[in-house]
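S.K.: fold the following.
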Amino acid sequence: MIEIERKFLVNSEAFKTEAYNSYAIKQGFLNSDKERTVRVRLKKEVGYITVKGKSTSNGLSRFEWEKEITITEAESLLKLCEQGIIDKTRYEVKFGNHTFEIDEFYGDNEGLVIAEVELNSESESFKRPNWLGKEVTGDPKYYNSQLSKKAYNKW
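M.R.: Okay, the predicted model is just below:
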């Protein structure tokens, strides 16, 4: 239940031709406190509720618990979320031994593209695709919970 991931900006759209899967995501936050977040997400034909704990000081690890819920439950909970619903398309790209999840944001976050890679340990190495840009792991302004409050186009 500990999530270890690194986040990067993306410097080209080349990942789109490498993606083996893509789908729309709509999500909101019932709680976006820095100590814990509670997220509601619609992904494909499924809903999810996720609780995330505070990140470690380097931003690499944090507690994560997720449970599948019905679409009806997710739609109802999204109506209760804090202002700032996130709309994005997620692309999945296998590269080396890892899968990168690349999020292309819309609305007030249009123009922002972030790649994440989940790791088994904080020191695990991975191959870096050419389209992977600057690392933003641990920078709170790139957390979805913060993008819902202060969108990329308002920086």
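S.K.: from now on I want contacts and neighbour counts done on CA atoms only, so please keep to that.
M.R.: OK.
S.K.: what about Tyr142, distance to Gly96?
M.R.: Per CA to CA, to the nearest Å, Tyr142 is found 25 Å from Gly96.
S.K.: I'd like to know how many residues surround Ile86.
M.R.: 22 (other CA atoms under 10 Å).
S.K.: show me what counts as buried in the longest helix seen in the chain.
M.R.: The single longest helix within the chain, with elements called by DSSP state H, is helix 71-78. For helix 71-78, the neighbour count (16 or more other CA atoms under 10 Å) marks 71, 73-75, 77-78 as buried.
S.K.: residues in contact with that helix?
M.R.: With CA atoms under 8 Å, 6 or more residues apart in numbering as the contact definition, helix 71-78 has outside contacts at 27-30, 40-42, 45-49.
S.K.: please provide the structure for the following sequence as well, for comparison with the first:
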Amino acid sequence: MQEIERKFLINGLQFKEEAVNSFEIAQGFLNTHPERTVRVRIKGDEGFLTIKGKSNESGTSRFEWEKTISIAEAKQLLQLCEEGIIEKIRYNIPKGNHVFEVDEFFGQNEGLIVAEVELQHEDETFETPSWLGNEVTGQKKYYNSQLSKKPYKTWHYE
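M.R.: The predicted model follows:
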């Protein structure tokens, strides 16, 4: 139940041509405490409840527990979430032995596109797509829990 992933910004929209599928996602947070987050997500026609622990020093790995729940339960739980529901489309793009999940954000986070790749261990190598940009692993402002509180559109006014 350890999640190990690296996160990157995207150069251009070429990734969409390589996507094998995509899903609309709506998610909110019941808890955004720095030690743990509790997330409710609707992805396509499925609901999920996810608990994530604090990231390690590099921001690459952390505890993750996820349970499938019904759409009805997910919709009810979204009503209880903290302010700032995240809206995005997730594109799945296979590359070598890995699948990149690219999130194109909408609403208050429109304009932000982030790719994640899950790994088996922190120093695992992976094939790098041409559209992959700067690495933002461990930069908390790119965590969805933080984007719900301080959306991307507000960054331009800092």
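S.K.: superpose the two chains and report the TM-score.
M.R.: The TM-score (TM-score structural alignment, normalised by the length of the first structure) is 0.99; 155 aligned residues with a CA RMSD of 0.4 Å.
S.K.: now render the buried residues of helix 71-78 of the first structure as TSV, adding distance to Asn109 of the first structure.
M.R.: TSV is the format used below for the buried residues of helix 71-78 of the first structure (distance: CA to CA, whole Å):
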residue	distance to Asn109 of the first structure
Ile71	24
Glu73	26
Ala74	22
Glu75	21
Leu77	22
Leu78	18
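S.K.: picking that back up, what about the longest helix of the first structure, how far off from the second structure?
M.R.: Here helix 71-78 of the first structure, set against the second structure after superposition, deviates by a mean of 0.3 Å using mean CA distance after the TM-score superposition for the first structure.
S.K.: quick one on the thing from earlier: so Tyr142 and Gly96 of the first structure - more neighbours on which side?
M.R.: Tyr142 (20 against 11).
S.K.: need the nearest residue in space to that one, chain neighbours excluded.
M.R.: Nearest residue to Tyr142 of the first structure, sequence neighbours excluded (CA to CA, 6 or more residues apart in numbering): Val136, at 7.2 Å.
S.K.: the one you found: neighbour count?
M.R.: 18.
S.K.: let me see the ranges of the strands in the second structure.
M.R.: Per DSSP state E, the second structure carries strands over the ranges 2-10, 21-31, 36-43, 46-53, 61-69, 86-95, 98-105, 113-118, 132-135.
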